[in-house]
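[1] Got a predicted structure plus its sequence, pasted below:
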Amino acid sequence: MVNFTLDQLYLWINAFLWPLFRVMGLFMTAPLFSESSISLHVKIGAAILITLVIAPGLPMPDIPTGSWAALWLAAQQVLIGFALGFIMRIAFAVVILAGEFIGFQMGLSFASFFDPGTGAQTAVVSRILNIVAMLCFLAVDGHLVMLHAFMRTFEVLPIAIGSLDINGWGVILEWSGELFLSGMLLALPLIIILLTMNLAFGILNRTAQQITIFAVGFPITLMTGLVVLMIVIPQTAPFLMQLFESGYETMMRFIQALSTR
């Protein structure tokens, strides 16, 4: 019969509990893992499995489980994991923003539907580009690379009571600031083509005023946008790969800036 003391039980709980909080924080916001279409039981099971893999090799702080210090440490780990997942979520927000730009130029800004993944109304073009981005993310094992980068954060910022450098949050703000520019760059080819078409329609309307430009222009703009979208989407893979790589690098820069050690 195997016997163990209450102190040993507390030690095992601590070794498992603290990394679990950081993993659960990641699963709240990270792409794929935070999708509402994935069962909560699957998410919890995956979080427990990942924690069981990484916990044995991590140094644990000697903190009583029921103390205020333990509560602060738990909140700290959830916040760190939440921020790491949010960094990668921003990469997908770039794609959604590009879809909003394109849909507006195509005249599809009114065409939206409920997205079960985000729980909000999403433009049709944004949804298409988001699916393409997710497929690229899975095709290059982006979820595994993200988890590998996440596990490395325990080496740079071990689980311990201590203050977090405020400069770390500045890294997220800097990364968020690139959202608008990256979204514009992704949508730029279609925006230029559709703006040129609208300019041509404006000139045509001035020279041939008997033509009802709204009746003619909308279907032409829509069809042109769809054709260009079909041509451009296969070429977006290198841009998306670069975007994901930037996300992984930002995760590590965030942790390094956050650490005061």
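    Happy to help now that I have it.
[2] going forward, measure contacts between C-alpha atoms and count neighbours the same way
    Will do.
[3] The longest helix seen in the chain: how far from the chain's middle?
    Ranked by residue count under DSSP state H, the longest helix found in the chain is helix 167-207. Relative to the chain's own centre, helix 167-207 is displaced by 20 Å; criterion: C-alpha atoms, centre = their mean, to the nearest Å.
[4] which strands and helices sit next to it?
    For helix 167-207, the elements it packs on are helix 68-106, helix 213-232, helix 237-258, judged by 3 or more C-alpha pairs under 8 Å, 6 or more residues apart in numbering; DSSP states H and E.
[5] tell me the contacts of the residue nearest the centre of the chain?
    The residue at the geometric middle of the chain, judged as the C-alpha nearest the mean C-alpha position with C-alpha atoms, centre = their mean, is residue 89 (1.2 Å). With contacts taken as C-alpha atoms under 8 Å, 6 or more residues apart in numbering, residue 89 has the following neighbours: 29-31.
[6] For residue 31, see how far away it is.
    In this structure, residue 89 and residue 31 are separated by 6 Å, where distance is defined by C-alpha to C-alpha, to the nearest Å.
[7] Strands of the stretch 1-150 of the chain, start to end?
    Along the stretch 1-150 of the chain, counting by DSSP state E, counting those that start in this stretch, strands occupy 112-115, 120-123.
[8] The structure to be compared is supplied as follows:
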Amino acid sequence: MFTLQVQAFLYIMARITSFIVVVPGFSHKSVPGTVKVFLSLILSFLVYTRSSEIQVYEELLLFMLAVVREVIIGLTMGFAAKLIFSAVEMAGQFIDFQVGYSMGAVYDPASGATSSYYGRLFYWMSIMVFFMLNLHHTMLLSLMDSFQVALPGQVGFSGISLEGILFLFSLSFKIAFSIAAPMLVVLLVTDIVMGLINRSVPQINVFMLGMPLKSLLGMVLFLFLASSIMNHAGKTLFMMSEYVTKAVEMFR
């Protein structure tokens, strides 16, 4: 009986640990591994105490398949939440490309990838809004509620749909464009005007004039639109629990 209880606890911990490993805010390299482990243990214990009957197996193969399923569910939920933050960062990268800052992208040791200036700025703005609005509480509640939607200890992936995965990815691009659109439109108009000037007065070095002008214009636009960008990011992050739930429902 004790072995079966441990098995049920491992199902829960596998999902929670895999979720925390990838979800923004908790998966960052600045968060000590000890904190992640203790958080996983505490949340797993809380879920275990409120869980009803959990399917357990005596066969090792079925047990391993059930653990793999829980890991995949946790990773899917974590990546669904991460897509929202990535969408906000992508909006900044669109602006960087339009301004010309993408040429100066640098390696970010925290994420293990190259990042641009506005991309990193937008990402940390979204993290700040995330904790300011206590959305980390909502996200953890969604994680705990997922055990009522997709019961732990099951074997099989019959509920996974390609449509749900494509929805999450298309949603991230939609969010990115909606956040970056105001600045992109102004910068695009600036490019058109600079092109017309180049055709009208070929003696002017538009490239040398355009780079500092677009950099200055980008900073001014950001200062004017920072509050609206944060409001938009906050509204998007508020819907994160809904997106995480959609990801869990694929395993129902």
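    Yep, that arrived. What you see is a predicted model; the values in this text were computed from it and never measured.
[9] Any idea what the TM-score is?
    Structural agreement between the overlaid chains, expressed as a TM-score with TM-score structural alignment, normalised by the length of the second structure, amounts to 0.93; 251 aligned residues with a C-alpha RMSD of 1.7 Å.
[10] hang on, the earlier thing: out of the helices and strands packed on helix 167-207 of the first structure, which is the most enclosed?
    Burial of those is given as mean neighbour count (mean count of other C-alpha atoms under 10 Å); helix 68-106 ranks first at a mean of 22.
[11] and the aligned residue in the second structure for residue 161 of the first structure, which of the three is it?
    Residue 161 of the first structure is assigned residue 154 in the second structure as its aligned equivalent, the criterion being TM-score structural alignment. In the three-state summary, residue 154 of the second structure is assigned as coil, counting by DSSP: H, G, I helix; E, B strand; the rest coil.
[12] And the residue in the first structure sticking out farthest from the centre, how close does it get to residue 198 of the first structure?
    When distances to the mean C-alpha position of the first structure are computed (C-alpha atoms, centre = their mean), the maximum falls on residue 210, with 49.3 Å. Note on residue 210 of the first structure: its distance to residue 198 of the first structure, by C-alpha to C-alpha, is 17 Å.
[13] now residue 218 of the first structure
    Computed as C-alpha to C-alpha, the residue 218 of the first structure to residue 198 of the first structure distance reads 10 Å.
[14] What of residue 237 of the first structure?
    As defined by C-alpha to C-alpha, residue 237 of the first structure lies at a distance of 28 Å from residue 198 of the first structure.
[15] try residue 166 of the first structure
    Separation of residue 166 of the first structure from residue 198 of the first structure (C-alpha to C-alpha) stands at 47 Å.
[16] more crowded one of the two?
    Relative neighbour count places residue 198 above the other of residue 166 of the first structure and residue 198, with 16 against 12, counting by other C-alpha atoms under 10 Å.
[17] Once you drop chain neighbours, what's closest to whatever residue of the second structure lines up with the more buried one?
    Counting by TM-score structural alignment, residue 198 of the first structure lines up with residue 191 in the second structure. Counting by C-alpha to C-alpha, 6 or more residues apart in numbering, residue 210 is the residue found nearest to residue 191 of the second structure once chain neighbours are left out, at 8.0 Å.
[18] Looking for the alignment partner of the one you found in the first structure.
    Counting by TM-score structural alignment, which is the criterion used here, residue 210 of the second structure corresponds to residue 217 in the first structure.
[19] now swap in residue 180 of the second structure and tell me
    Taking TM-score structural alignment as the alignment basis, one finds that residue 180 of the second structure is matched in the first structure by residue 187.
[20] and the aligned partner of residue 117 of the second structure in the first structure, how many neighbours does it have?
    Residue-level alignment of residue 117 of the second structure against the first structure, with TM-score structural alignment as criterion, gives residue 124. The burial count assigned to residue 124 of the first structure is 21, neighbours taken as other C-alpha under 10 Å.
[21] same deal with residue 200 of the first structure?
    12.
[22] what about it, distance to residue 187 of the first structure?
    20 Å.
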